[in-house]
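A.B. asks: quick one, what's the 3D model for this:
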Amino acid sequence: MGDVADATDMGILLLALMTLWLYLPGFIANTFAMMWGKWLPKTGYGPWPIDGGRVMKDGNRMLGDGKTWNGLIGGSLTAGLLCMLQVAIVGTTFDEASVFVSPLTGSEDAWFAIGGPYLTAYIMGSFLGFACLLGDMTGSFFKRRRGLKREGDVSSKAPLLDTLPFAIMVFLWGQLFLGPSLLASSNLLLPMAIIIVITPILHRSFNLIGYAIGWKDVPY
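C.D. replies: Sure, this is the predicted structure:
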């Protein structure tokens, strides 16, 4: 636990940046899901809506066309690859307090520490990616209950439901399930709160980029 405490020995702004770095696979899993949701069907596979077209009692889809199995699985697994890349860049062990600290800091005895550092990173990154997309689906579920559609070319936006559920879910799962690694440190709670507040801006920026380069059909 000494490495975890030492790694968080910095100011709140740097801690927030470090938290964003550590949780990056979860924060941009939506972008990966967009890629899989848009590109895989071009090869003749999918899309496969998670709700299977099911309509709820309110007359609206459970999730809508925007949430697919190819996006969920592909986005989660690609997030694992990103975590491996992070570890390849910054290393597998803790050296000193830094924004770009190793995501594996403190994970030696964690449940996901399996088969060496890169497999550990892959499992952790995929876990964060899945948490992100599960949170995103939760937001979509409540959007559908409000009558906001995502079917075919029809897509409705709800700024808070489009952004906050995935961020909250990623941080919640990290704190609950990724101990004793650095990602579950209680010293990251305040930085997490700060990031959640600015997440709508970050998410909007990522989506505008995705829309501009053709990964998204809508800029939100």
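A.B. asks: switch to C-alpha atoms for all contacts and neighbour counts from now on
C.D. replies: Noted.
A.B. asks: show me where this protein has strands.
C.D. replies: 150-151, 154-155 (DSSP state E).
A.B. asks: how about the ones you listed in a markdown table, adding distance to residue 167 and mean neighbour count?
C.D. replies: Listed next are the strands of the chain as a markdown table, based on distance: least, CA to CA, whole Å; neighbours: other CA atoms under 10 Å:
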| stretch | distance to residue 167 | mean neighbour count |
| --- | --- | --- |
| strand 150-151 | 21 | 18 |
| strand 154-155 | 21 | 12 |
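A.B. asks: output the contacting helices and strands for the lengthiest helix in the chain.
C.D. replies: Ordering each helix of the chain by length in residues (DSSP state H) puts helix 117-145 first. Here helix 117-145 touches helix 24-27, helix 29-39, helix 69-90, helix 159-177, going by 3 or more CA pairs under 8 Å, 6 or more residues apart in numbering; DSSP states H and E.
A.B. asks: to compare against the first, here's the next sequence to fold:
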Amino acid sequence: MLPAYIPSPVAAVFGGGKPIDGGKTLGDGRRILGDGKTYRGLLSGIFFGMVVGLLQMYYLSMNSMLFSVELPSFAGNGVNATVVIFALAFGSLFGDMFMSFFKRRLGLKRGAPLPVVDQLDFVFGAWLLTYIIAPGWFTANFTASIIIVLLVLTPVLHLSTNIIGYFIGVKNEPW
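C.D. replies: So this is what the prediction gives:
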């Protein structure tokens, strides 16, 4: 999941610049995505998600165990590892953008909390795109127990990293 976990915080740190929605609004008068979703954030998030995934692949080439746990490969079931890594990285940012779109429709401003959704939107985006692109790999690696652990662990990690981001000045809110 690291290629899916890394893009959002990286996008927050390296983002800024031209917004993906170009400042456009829909018929409801609300922005499509908002100023927080930028091309620079998207590209830097995907890039660093890919780098982390490739570093994981390099580590796996030398050692398939970490803390006595066998690590899964990104390759297998007839799929290329870089395709899976890209799907996880891009899918996580797509999930975040998708929920930003709906938050704008609900009238929520940038940074307004939407509990549970804010903590898991990127996970569902990563899983959905990865499942679409590599269904065999996804089902082989994301068992029910892994999914449950990630659904419990991710909100804790998300809140922790957001609090850190808030204190170092890259986030306006600690959630």
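A.B. asks: sorry, back to before: could the strands of the first structure be laid out in JSON lines, adding distance to residue 96 of the first structure?
C.D. replies: Below are the strands of the first structure laid out as JSON lines (distance: least, CA to CA, whole Å):
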{"stretch": "strand 150-151", "distance to residue 96 of the first structure": "46"}
{"stretch": "strand 154-155", "distance to residue 96 of the first structure": "46"}
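A.B. asks: so what corresponds to residue 7 of the second structure in the first structure?
C.D. replies: The pairwise alignment with the first structure assigns residue 7 of the second structure to residue 29, based on TM-score structural alignment.
A.B. asks: so what's residue 131 of the second structure closest to, chain neighbours aside?
C.D. replies: residue 138 (5.5 Å; CA to CA, 6 or more residues apart in numbering).
A.B. asks: give me the number of residues near the match of residue 7 of the second structure?
C.D. replies: Neighbourhood size, residue 29 of the first structure [other CA atoms under 10 Å]: 30.
A.B. asks: surely it is in contact with residue 132?
C.D. replies: Yes: judged on CA atoms under 8 Å, residue 29 of the first structure makes contact with residue 132 at a distance of 6.5 Å.
A.B. asks: which residues touch the match of residue 7 of the second structure?
C.D. replies: Listed by CA atoms under 8 Å, 6 or more residues apart in numbering, the contact partners of residue 29 of the first structure are 75-76, 78-79, 129-130, 132-133.
A.B. asks: what's the answer for residue 94 of the first structure, then?
C.D. replies: Here residue 94 of the first structure is in contact with 3, 7, 101-102, 105 (CA under 8 Å, 6+ apart).
A.B. asks: dump the residues you listed to JSON lines, plus neighbour count.
C.D. replies: Below are those laid out as JSON lines (neighbours: other CA atoms under 10 Å):
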{"residue": "3", "neighbour count": "16"}
{"residue": "7", "neighbour count": "24"}
{"residue": "101", "neighbour count": "24"}
{"residue": "102", "neighbour count": "27"}
{"residue": "105", "neighbour count": "20"}
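A.B. asks: so the residue nearest to residue 131 of the second structure is in contact with residue 126, correct?
C.D. replies: No: the pair residue 138 of the second structure / residue 126 is not scored as a contact, 10.5 Å apart, by CA under 8 Å.
A.B. asks: neighbour count: these two, which is higher?
C.D. replies: residue 126 (28 against 19).
A.B. asks: and the more buried one, what's its match in the first structure?
C.D. replies: Going residue by residue (TM-score structural alignment), residue 126 of the second structure aligns to residue 170.
A.B. asks: separation between that match and residue 192 of the first structure?
C.D. replies: Counting by CA to CA, to the nearest Å, the gap from residue 170 of the first structure to residue 192 of the first structure is 10 Å.
A.B. asks: skip the chain neighbours and tell me the closest residue to residue 122 of the second structure.
C.D. replies: Once flanking residues are discounted, residue 122 of the second structure sits nearest to residue 92: 4.1 Å by CA to CA, 6+ apart.
A.B. asks: dump the residue contacts of the one you found.
C.D. replies: Counting by CA under 8 Å, 6+ apart, the residues that residue 92 of the second structure touches are 4-5, 7-8, 121-127.
A.B. asks: same thing but at 10 Å, please
C.D. replies: By CA atoms under 10 Å, 6 or more residues apart in numbering, the contact set of residue 92 of the second structure is 1, 3-8, 45-46, 49, 86, 98, 120-130.
A.B. asks: separation between residue 138 of the first structure and residue 167 of the first structure?
C.D. replies: From residue 138 of the first structure to residue 167 of the first structure the distance is 11 Å (CA to CA).
A.B. asks: quick one: which of the two has more around it?
C.D. replies: Counted by other CA under 10 Å, residue 138 of the first structure and residue 167 do not tie: residue 167 has more neighbours, with 26 against 17.
A.B. asks: thought residue 130 was touching the more buried one, still the case?
C.D. replies: No: proximity of residue 167 of the first structure to residue 130 does not meet the contact threshold set by CA atoms under 10 Å, at 11.8 Å.
A.B. asks: counterpart of residue 206 of the first structure over in the second structure?
C.D. replies: Match for residue 206 of the first structure (TM-score structural alignment): residue 161.
A.B. asks: again with residue 149 of the first structure
C.D. replies: In the second structure, residue 149 of the first structure lands on residue 109 (TM-score structural alignment).
A.B. asks: how many neighbours does the closest residue to that match other than its chain neighbours have?
C.D. replies: Distance criterion CA to CA, 6+ apart; nearest residue to residue 109 of the second structure, sequence neighbours excluded, is residue 103 at 7.6 Å. Number of residues near residue 103 of the second structure (other CA under 10 Å) recorded here: 21.
A.B. asks: noted, bye for now.
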